[in-house]
Each structure stands twice: as C-alpha cells, then as structure tokens.
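Student: the following comprises the amino acid sequence and a computationally predicted model.
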Amino acid sequence: MSLALRPRLWTRRFFFCHRNYNVAVEGELNNDKLMEEQLVNDLFGGTGGSKKIPDKLENTSTLLFPGQGSQYVGMVKNLLKYPNVKDMFDVASEILGFKLLDLCIHGPKNQLDKTIYCQPAVVVTSLAGVEKLQAETPEVLENCMAVAGYSVGEYAALVFSGALTFEDAISLVKIRALEMQKASDDTGGGMISLVGGAKTKFNLACTDAVEYCHEKLGMERVLCRVSGYLAPNIRTVAGHRAALEYLSSQKQNYHIRRVQILPVSGAFHTALMRPAVKKMKHALKAIEVKEPMVTVYGNIDGKPYKDSADIVEKLLEQIIRPVLWEQTIHAMYAQYKNKAPHTYELGPNHQLGVLLKHCNGKAWKNYLPVDNRDNRTADNENG
C-alpha cells in the first residue's frame, strides 16, 4: 500500500483526540472543514489546543505502553478485527522492509525476539491496542490525562500524544533497533531481571561482577550496571554476559531472590549502546517533533516532557541511561490523593501491570490490560 494513498491513519480518526488535525491525508479535511470544526469542538471543547479536563480526577485515565521483552508470537491476532489495525501494519511494513504482521502472528519466536524485529512489533501492537479502546470504550481516550512508555514503548506514547507521527515513529524505531542490534552484536551484552528485598545490594553486586571478570577471567573492559529501576527491589541489570552469569551464580551473596534472563539481545540503557546515539541524533534532526498534547512522562528522569526540544534530547539519552520506571509511576499518580485513575496497559502481555502492583497498589486496583492473553495477576519476567 502506497503511503501517499493510505487511509486516514492516525490523523482524523475520532479516537485520536490528541492529534493535530491539519496533518491528515492531503485534501481530505479541506473538503470537510465543517466536520473538522465539529470534531475539535467535541474533543477539546473549542477550537483551541487545550483539552478539557474532566470534573473529577478519578474519572480520568492513564495509558502505559510496554517495551521490548513483552512480545510473543500471536500477540496481535485478537486486534485485527478493529479499524485501521491491518493498515497500520501495512504502512509499518513498507517503512521497515519486512512483513511485520506475519512475523507477529506466526513468528518464529527466535526471529521476533531480535531487536530489529521486536521493537517495531511492540510499538505497532501497542498502538493497535488504542484502536481496541476506541472501538469499545472511547471515553478512556477522551479522558486520558497522562501516558508513559517503557523504553521503546515511549515512542508509542509519543505517537499517541501527537508529538510524533506514526510514520516518523516507525522510521525512528527502525533506526534505533538496527543501531542497537549492531551495538549488541559488537559487544555481546545481555540483560537480566533481579528481584530482591530490603537487604539486597544491587550496585555492590554489579561492582563485584565487574571485579570478578577483571581478576578471575582476565577481561579488560567489562560493564555491569543497573539499567532499569522497575519497582521497589526489582531491577534490570545489563552488561557483558560473563558479569551477568556471575550475578546469577552468586545471587544468594547479595540477597537476590530471583534472577531471570530477559529475551533481549543486548545491554540496553548502558554505555554499550553509545554507538547507536550518533545515528539516532541524525534521524531525529530529520523529522518534526511537536509539542505533546497530553502529558508524557519520560524514562530517564520520571518527569513530564517540557517541549519538543526536551523530547529530542531525552530520547537520545534514553538509549544509554537507566529507565526510571518506578520513579515515573510515583510521579504519574502523585496528584491522585483519593481514588486513582483507570490505568490501561496497551500492547502485548501484562508486564507493566505487574510493576504497577508493586509500585502503587491503589492504582493497580483500577488497572486493566488491553491484551487479554492471561489473567491480569499473572507473573512475568519483570517480577
């Protein structure tokens, strides 16, 4: 399908209440100015750019977009019946150069798990989940006050907010995934998740792992560090595989209760990914990043993005800095003193829901996953 002839994708759709309507397919809205004005009035309460705030905070919603590691073969099957989902995958496939939908549905798993495939797969599947909400509960999108995405999921969150177009986001994710895969191939890194307790010393464990590789294995350059603060006493650690193997074998010495290898192919959110930053910097310069029309919380500091320049800067830093997800969740729900908003996890699996339960039990009581694969309390690799 030609991009120039694509249908009204992520442009004039009613559900996308945070999009800027003047980016629709050429000529489409110009022939229907009256409908455009009505849509803006319905969605924003006027022709301005500020979304109406619901009378009560508890009637609002927040959306969470998962990252790499949440993928599984068949993850989009139940979403194909909703409007535009097939078209989204067709457009993404043209940009990516491979049949994304076929890979998501049929696998094989070892291919889907590769960075260059799973990153765009998770992003498009997450945005397809928005279509499901529009079809079944459009008020969730109309009353959305904040969004956040884990790692590559941040690109899906930025598309929803209107800061990135769908096409630009897929193009960026394509480059991001390719460059991170190259960096991974060159360094041989990996990631693990660690579940600890009050006595767990995550940073000491990483330091000792590096020393072990230096002294016992004779390795010169070794990296092992916390790459994600997921929830209280739950971390991801990334680095060279020898260091990660040390942590797995010596976990009891650091009061680590559980170690699990993550289905990713590199040491993401560490300095080992620095080669990917240069190409991403050029790619971000080539596109237009707009002001988000809904609050988007960033990964590297857990704070809302200030403006488009802030988005560009932090998307680059995100590649090599830890994800502060626990801090992000605390910031998102701090304003809700009594009843928390309804929280929806878009995309495959329920990893972010499990983390939400650990971070904020009150918010988790109003949590619903768009993916109905398993019961919402199911465990997963993030603890």
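Tutor: Ah, there it is. Residues are numbered from 1 along each chain as shown.

Student: drop to CA atoms for contacts and neighbour counts, all remaining ones
Tutor: Will do.

Student: let me see the ranges of the helices in the stretch 101-250 of the chain.
Tutor: 109-112, 115-136, 138-142, 153-161, 166-187, 202-215, 241-249 (DSSP state H, counting those that start in this stretch).

Student: got the contact list for the next helix or strand after the last one?
Tutor: Going back to what we said before, that points to helix 241-249. Note on helix 241-249: by DSSP states H and E, the next helix or strand toward the C-terminus is strand 258-261. Residues outside strand 258-261 that contact it (CA atoms under 8 Å, 6 or more residues apart in numbering) are 191-196, 248, 251, 381.

Student: ok so, going back, nearest to Lys99, out of the helices of the stretch 101-250 of the chain?
Tutor: Taking CA to CA, helix 115-136 is the member of the helices of the stretch 101-250 of the chain nearest to Lys99, at 10.0 Å.

Student: which parts of the stretch 251-383 of the chain are helices?
Tutor: 274-285, 308-318, 325-333, 351-359, 361-364.

Student: buried sites along the longest one?
Tutor: Neighbour counts over helix 274-285 (16 or more other CA atoms under 10 Å) mark 274-277, 279-280, 284 as buried.

Student: got it, and the second one?
Tutor: For helix 308-318, burial by neighbour count (16+ other CA under 10 Å) applies to 311-312, 314-318.

Student: who's in contact with the residue most central in space within the chain?
Tutor: By CA atoms, centre = their mean, the chain has its centre lying nearest to Gly153, at 1.2 Å. Counting by CA under 8 Å, 6+ apart, Gly153 touches 65-68, 122-123, 126.

Student: the structure to be compared is supplied as follows:
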Amino acid sequence: MSIAWVFPGQGSQVVGMGRDLIAASAAARQIFATADETLDFGLSELCFSGPETDLTATENAQPALLTTSMALLAAMRELLGDRLEPPIAVAGHSLGEYSALVAGGSLDFTTALRLVRRRGELMAAAHDGSMAAVIGLDAGILEQICQEVSAALQHHNQLHGTVVIANYNAPDQLVISGSVVAVEHASLLAKSRGAKRVIPLKVSAAFHSPLMVEAAEGMAQAIASATVRDLDIPLIANVTAEPLRDADDVRREMVAQVVAPVRWIASVQHMVAMGVETFVEIGPGRVLTGLIRRIAPAARLINVATFEDVRALTAMQPV
C-alpha cells in the first residue's frame, strides 16, 4: 500500500509537544539536543513547558514544529528500522514543507532549522495585512470575489488593495489573505454570496500573499548560502502541487511559497493520482489528517503526534 508522509505547518504547535519522546527515544532526544545547540537557546524546553505565548511567536513556533516533527520521524526510524516502509512522496503544509524537505533528503536538519528560524523572523517582522478562513464557499466564487475587491480598491488608489486566496485547504475550507481593508471587503462579499462562515484569523500579516514580498526576498538571501540537494523522494510542492526532485527547483519553491498560495487540495489529489493510499501525518495535532479526510475520503489516514502513536505503528502493516 503506497504511502506519503505529510507534515503540519504553523498553528499545530502545542505546549508539551515532544516531551514524551525524550524518555522513550534516544534518536528523538538527539534531535532536540541538536536544535538547542544549533539555535543557541532552549527550544526543547519551550516545546515541553512553554509558556504558550512564547511558543506561539512565529519565530519560535516554526523551528519548534520542525524539530518536533523530525523527532517523531527519528523515533519512527529508530523503533521500526527496516520495517518502516519508505514513502513514494512527501509534502508539508507551508512551514511543514521544510520538514518534508528534510525527510526527503534535500536539507539536513540543522540547515532546515536555521532556515525556518530565519523564515519565522522575517514573517514576524511583517505587520501589514490580515487573513480570514472562508467556510463553505466554492473556490471559483471566492477567486472572483478577490479579483473584484482588489480591482476596486486599486482603482481608488487604496494602498495595498490586494486580497488573494492564500490556502486551498479543503473543498469547504479556504483562507484569504491581503490588506486589512481588502480582507474585510472580501469577507463581507463572501458572506453575501453563500459562505457559511468567515472567521478572522489571529495573525499579524498577510501570509502567502504578494504583501510578503520582502520576506520572500529575505528568504532568497538565506537560501542562497544554504546547502540544498536533489530529493531522494519527490516533494509535492505547495506552489504548483507538482513533484519536485531537483535542488534548484527546491530553492525556487522555498522562496515562492512565502508569497504564493498553498495548494493543499491539489497536492493531495496529485498524491492520490500517484497511487498513494495511506497518508501518515507526522507532527503535533491532526490538522492535515482532517483536511485529507475531506479531500480523499477513501484514503487510509495515520496520525503520528506522540510516542504512543509511534509505538502503535509496530502493529500496523504496512508501516
């Protein structure tokens, strides 16, 4: 049964994540120790004990999630050894794409850790814009709304009159991103045209939109000096929902995904078309498991968020 490994993005962090791995897995302990040494502060203690406000800060949440996901993967490899069936594809949601790149052999863990710390700093420094989740509205209708609002605001010379779909998460869950006024206008139109709910998100900037161009430029500088290798396992890219293997393509993806939408629906559909029957979400929470259930109802879904989840894999075939 063909498998894909998928890795969650920012928002899945929770105080206590990874703490149960420390006593149970030497390989996971080493991941957390490496993270503390690489970043020169107690990231592991922040994961295990918080405080939540510090863990949630973008510049901390991003390396914390990468580290916890990689600790879980290390524990899987340690416990299962040759019984761990390799995936035919890897993917991650936004930040989770860096975990996928480590799992797929393109980045080593310390390189990815430095890059996501920088990514978090750049994104935290952006203070322009907002985002909102739109529930129960067709993507085509929402795309038209975004185009209408952007054109109207730009015609009236409104600064940053831009709103776009930032996340195509599931058929009934989309996220818009842009200037505060544009997101407000688009939210009202979405409700008037049939959206079941529109939920403002607690973010400080317009992630995955053209307003993040300065952060993308900063990431381009950071990636230029990083060691990036060809992938051993194809990555289904956020930006195109197509498989990547080449290192140069990976570099372009890491820059582009800062300003481009996360095409998660199409990514999952592509993996299903490749023959993936089992999706293993590796990381805290169950966000991607829930989204994939709505995109590919026939898929087998496995969630690995704790050491007990890792242990449970030993009873599964294939794993």
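Tutor: The structure has been received and is ready for your questions. On a predicted model such as this, the values are computed, not experimentally measured, just so you know.

Student: need the TM-score between these chains.
Tutor: The TM-score (TM-score structural alignment, normalised by the length of the second structure) is 0.87; 307 aligned residues with a CA RMSD of 2.6 Å.

Student: circling back to that earlier point, just tell me what the residue nearest to the centre of the first structure corresponds to in the second structure.
Tutor: Alignment note: Gly153 of the first structure maps to Gly96 in the second structure; criterion TM-score structural alignment.

Student: that match and Val116 of the second structure, how far apart?
Tutor: 10 Å (CA to CA, to the nearest Å).

Student: ok, the alignment partner in the second structure of Ser61 of the first structure to Leu301 of the second structure distance?
Tutor: Ser61 of the first structure maps onto Ile3 in the second structure when the alignment is built from TM-score structural alignment. From Ile3 of the second structure across to Leu301 of the second structure, the span is 10 Å (CA to CA).

Student: which one's more surrounded, those two?
Tutor: Ile3 (23 against 18; other CA atoms under 10 Å).

Student: does that one touch Pro87 like I think?
Tutor: Yes. Contact criterion CA atoms under 8 Å: Ile3 of the second structure and Pro87 qualify, at 4.7 Å.

Student: give me every residue that touches Ser308 of the first structure.
Tutor: Per CA under 8 Å, 6+ apart, neighbours of Ser308 of the first structure: 163, 289-292.

Student: with distance to Ile256 of the first structure and neighbour count added, can I get those residues in a markdown table?
Tutor: Shown next, in a markdown table, are those (distance: CA to CA, whole Å; neighbours: other CA atoms under 10 Å):
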| residue | distance to Ile256 of the first structure | neighbour count |
| --- | --- | --- |
| Ala163 | 40 | 25 |
| Val289 | 41 | 21 |
| Lys290 | 43 | 17 |
| Glu291 | 42 | 19 |
| Pro292 | 39 | 24 |
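
Student: just flag the most distant two among those residues.
Tutor: Using CA to CA, the pair of these lying farthest apart is Val289 and Pro292, separated by 8.7 Å.

Student: quick check: neighbours shared by the two?
Tutor: 163, 308.

Student: if we can go back for a sec, let's have the buried residues of helix 274-285 of the first structure in TSV, adding distance to Asn233 of the first structure.
Tutor: Listed next are the buried residues of helix 274-285 of the first structure as TSV, based on distance: CA to CA, whole Å:
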residue	distance to Asn233 of the first structure
Arg274	27
Pro275	30
Ala276	30
Val277	29
Lys279	34
Met280	32
Leu284	35
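
Student: if we take the residues you listed, which one ends up nearest to Ser265 of the first structure?
Tutor: If you rank the buried residues of helix 274-285 of the first structure by distance to Ser265 of the first structure using CA to CA, Ala276 comes first, at 14.4 Å.

Student: and the aligned partner of the closest one in the second structure, how far from Val258 of the second structure?
Tutor: Under the alignment defined by TM-score structural alignment, Ala276 of the first structure corresponds to Ala215 in the second structure. Distance, Ala215 of the second structure to Val258 of the second structure, using CA to CA: 7 Å.

Student: do the same with Ile233 of the second structure
Tutor: From Ile233 of the second structure to Val258 of the second structure the distance is 23 Å (CA to CA).

Student: check Leu66 of the second structure too.
Tutor: Taking CA to CA, one finds Leu66 of the second structure at 17 Å from Val258 of the second structure.

Student: what do you get for Ser69 of the second structure?
Tutor: Ser69 of the second structure sits 20 Å away from Val258 of the second structure, going by CA to CA.

Student: list the contacts of the spatially closest residue to Ala299 of the second structure that is not a sequence neighbour.
Tutor: If the residues on either side of it in the chain are set aside, Ala299 of the second structure comes closest to Glu277, at 5.2 Å by CA to CA, 6 or more residues apart in numbering. Neighbouring residues of Glu277 of the second structure by CA under 8 Å, 6+ apart: 1-3, 298-300.

Student: again, but for Val134 of the second structure
Tutor: Contacts here follow CA under 8 Å, 6+ apart; on that basis Val134 of the second structure touches 173-176, 187, 190, 195-199.

Student: and for Thr125 of the first structure?
Tutor: So Thr125 of the first structure contacts 75-76, 347-348 (CA under 8 Å, 6+ apart).

Student: apply 6 Å and report the result again.
Tutor: Gly347 (CA atoms under 6 Å, 6 or more residues apart in numbering).

Student: which residue in the second structure aligns with it?
Tutor: Using TM-score structural alignment, the equivalent of Thr125 of the first structure in the second structure is Thr68.

Student: what do you get for Tyr297 of the first structure?
Tutor: Tyr297 of the first structure maps onto Ile236 in the second structure, by TM-score structural alignment.

Student: what distance do you get for its match to Met274 of the second structure?
Tutor: In terms of CA to CA, Ile236 of the second structure sits 11 Å off from Met274 of the second structure.

Student: next one: Val262 of the second structure
Tutor: Counting by CA to CA - Val262 of the second structure and Met274 of the second structure are separated by 19 Å.

Student: sounds good, over and out.
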